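J.: Return atomic coordinates for the entry below.
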Amino acid sequence: MDARTTGVKTAQLYRMDMPDHRCPFGLKSLDLLQRRGFEVEDHPLRTREETDGFMQREGVKTTPQTYIDGERIGGYEELRTHFGLAVKDEDEVTYMPVIALFAVAFAMALAIGWRMEGAVASLRTFEIFVATAMVLLGLQKLKDVESFSTMFLNYDLLARRWVPYGYVYPFAETLAGVLMLASALIWLAGPVALFIGTVGAVSVFKAVYIEKRELKCACVGGDSNVPLGFVSLTENLIMMGMGLWMPFRVYVLQA
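T.: Below you'll find the predicted structure:
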């Protein structure tokens, strides 16, 4: 009997489940099928020989493999496609890394502001937000400075004239953010933020709005697919603003 007569949806899943390797895509396929209401005939492949034999027999090059109503659907991504779900394109441009980073920075700023000031809506909370975002952005670049510097050279005007600037930038951004969080050595943090923000804003504006180039932004590291554009420009303008505001607040308003 099949699903048309029993009303029960069934699927067969073949996945690697060895002592030294439990295929994550096999587990994802199993979970997806179960969440879609399927009764899964799970066939874990326990050895390399068993796996190779299955692939040779079925004429496939990878596992897991899912079968529904006798039809081979394929691996995890093919299964998602079968159910009409989105499949990530490794080359697809997206703002999600930047959105996630700024959302986390904002949540941290609210938490710290509440703890320090007893209120979330304060000028200091905004300062903490920007400074935290700078630190997180710097951290993304510091994960792979070499990769960042390579992508950075595509558009940054100063880095293209003086290549070591691409290696210095992540440390400078992180340092400025940390100092602004502590409201310490603002005489150093302010000019650093103002300088790198100004150079960045001019570079982005020239590349995107004058030269009309379609590039990826190195703002969240050298392996990102974030498009260079309005978000990148805004990030640099805010950094410029902080570079001006923090020295003014510390050395003028509080003098």
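J.: Please make it C-alpha for all contacts and neighbour counts, starting now.
T.: Noted.
J.: In stretch 57-77, which residues are buried?
T.: The neighbour-count criterion (16 or more other CA atoms under 10 Å) identifies 63-68, 72-77 as the buried residues of stretch 57-77.
J.: Confirm that residue 66 sits in a strand.
T.: Yes. According to DSSP: H, G, I helix; E, B strand; the rest coil, residue 66 belongs to a strand.
J.: show me what contacts the nearest residue to residue 67 once chain neighbours are set aside?
T.: Of all residues not flanking residue 67 in the chain, residue 12 sits nearest, at 5.0 Å (CA to CA, 6 or more residues apart in numbering). Going by CA atoms under 8 Å, 6 or more residues apart in numbering, residue 12 touches 40-43, 66-68.
J.: Which pair of those residues spans the longest distance?
T.: For the contacts of residue 12, the farthest-apart pair by CA to CA is 43 and 68; their separation is 13.8 Å.
J.: how about the residue nearest to residue 40 when sequence neighbours are not counted, secondary structure?
T.: Once flanking residues are discounted, residue 40 sits nearest to residue 11: 4.9 Å by CA to CA, 6+ apart. Classification of residue 11 by three-state DSSP places it in strand.
J.: Now do the contacts for residue 11.
T.: 33, 38-41, 66-69.
J.: Which of those residues sits closest to residue 139?
T.: Nearest to residue 139, judged by CA to CA, of those is residue 33 at 37.5 Å.
J.: quick one more, to check against the first:
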Amino acid sequence: MLDKNASLEKTAVLHRMVMPNHTCPYGLKAKDLLERSGYKVEDHHLTTREETDAFKAEHGVATTPQTFIDGQRVGGYDDLRRFLGKRVVDPKATTYRPVVVLFVLTALMAGAVSYAVAGTPFTLRALEWFISFSMVTLALLKLQNVESFATMFLNYDLLAKRWVPYSYIYPYAEAAAGVLMIAGALTWLSVPIALFIGTIGAVSVFKAVYIDKRELKCACVGGSSNVPLGFVSLTENLMMIAMAVWMALAAFGFAAGGHAM
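T.: Model (predicted):
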């Protein structure tokens, strides 16, 4: 007897590259998306470059994978997402996500270290670690491709525009100040560095965004960033300034709960 549900089953035909030395990741993602969307997938593998090129020529397409539903070509992975009503991320769109994720994780790291040391994540030291961990992590992202960072940084930093080498020095200085602040060591060095780069950075961002009204991408998380220049970058610099002032006060015993360094 014919199963009524079988006739209602949704099917899709997927053509994707599965070669001995390469499996197309978008093909895997397309197959997974179809299956999670309730489709039975007829999975056709393109196992050689010649077979792949012949398939592209036959269907007049430039890429694989290609999905067909009800005999009609849906298209590649992004086209499939649109067909299924899923959001497609614009790789050129600005987003605060990298910075939000970074600050959330550095806050959790600071709380975890505080818990390990003091038995509670809610300590004054945790706040200090949060800022210094953030500085080091931001510097790490910049140093992944310092050339790309420097190029983007030159769009708005006032000192870098006058003295280009500063655009290369900046991430190393930020990293050094952050590491020293984590350790609570050499305050005489970390405080001036953080104050210097933080103040110049804050003034530069404020001028570019709030006075000149320029729409730029921020170099704060590296040269490939799509984070818009503005409040986030200003916050990064103000955090450095606040941390430097706090640690300077603590070093001289003026801050409550301060520690000599």
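J.: got the contacts of residue 12 of structure 1 as CSV, with distance to residue 50 of structure 1 columns?
T.: As requested, the contacts of residue 12 of structure 1 are exported to CSV (distance: CA to CA, whole Å):
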residue, distance to residue 50 of structure 1
40, 20
41, 17
42, 15
43, 11
66, 17
67, 18
68, 22
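J.: Out of those residues, which comes closest to residue 141 of structure 1?
T.: Nearest to residue 141 of structure 1, judged by CA to CA, of those is residue 66 at 39.1 Å.
J.: is it true that residue 13 of structure 1 touches residue 64?
T.: Yes. Between residue 13 of structure 1 and residue 64 there is a contact under CA atoms under 8 Å: 7.0 Å.
J.: Show me where the stretch 151-255 of structure 1 has its helices.
T.: Applying DSSP state H, counting those that start in this stretch to the stretch 151-255 of structure 1 gives helices spanning 157-161, 165-182, 186-204, 230-248.
J.: Pull out the buried residues from the first one.
T.: Translated: helix 157-161 of structure 1. Across helix 157-161 of structure 1, burial judged by 16+ other CA under 10 Å covers 157-159.
J.: before we move on, what about the third one?
T.: Using 16+ other CA under 10 Å as the test for burial, helix 186-204 of structure 1 gives 186, 189-194, 196-204.
J.: any idea which residue sits dead centre in structure 2?
T.: residue 98 (3.3 Å; CA atoms, centre = their mean).
J.: Which other helices and strands does the helix or strand harbouring that residue contact?
T.: Assessed by DSSP states H and E, residue 98 of structure 2 sits inside helix 97-118. Applying 3 or more CA pairs under 8 Å, 6 or more residues apart in numbering; DSSP states H and E, one finds that helix 97-118 of structure 2 contacts helix 124-143.
J.: Mean deviation, the helix it packs on versus structure 1?
T.: By mean CA distance after the TM-score superposition for structure 1, the fitted helix 124-143 of structure 2 averages 0.3 Å away from its aligned residues in structure 1.
J.: Show me what that helix packs onto, helices and strands only.
T.: Secondary elements touching helix 124-143 of structure 2 (3+ CA pairs under 8 Å, 6+ apart): helix 97-118, helix 165-183, helix 231-251.
J.: if you set the cut-off to 10 Å instead, what comes out?
T.: If you count contacts as 3 or more CA pairs under 10 Å, 6 or more residues apart in numbering; DSSP states H and E, helix 124-143 of structure 2 packs onto helix 97-118, helix 146-153, helix 165-183, helix 231-251.
J.: Take these and write them to a markdown table, including distance to residue 90 of structure 2.
T.: Converted to a markdown table, these look like this (distance: least, CA to CA, whole Å):
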| stretch | distance to residue 90 of structure 2 |
| --- | --- |
| helix 97-118 | 13 |
| helix 146-153 | 20 |
| helix 165-183 | 28 |
| helix 231-251 | 21 |
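J.: And the ones you listed: which comes nearest residue 83 of structure 2?
T.: Of these, nearest to residue 83 of structure 2 by CA to CA is helix 97-118, at 25.5 Å.
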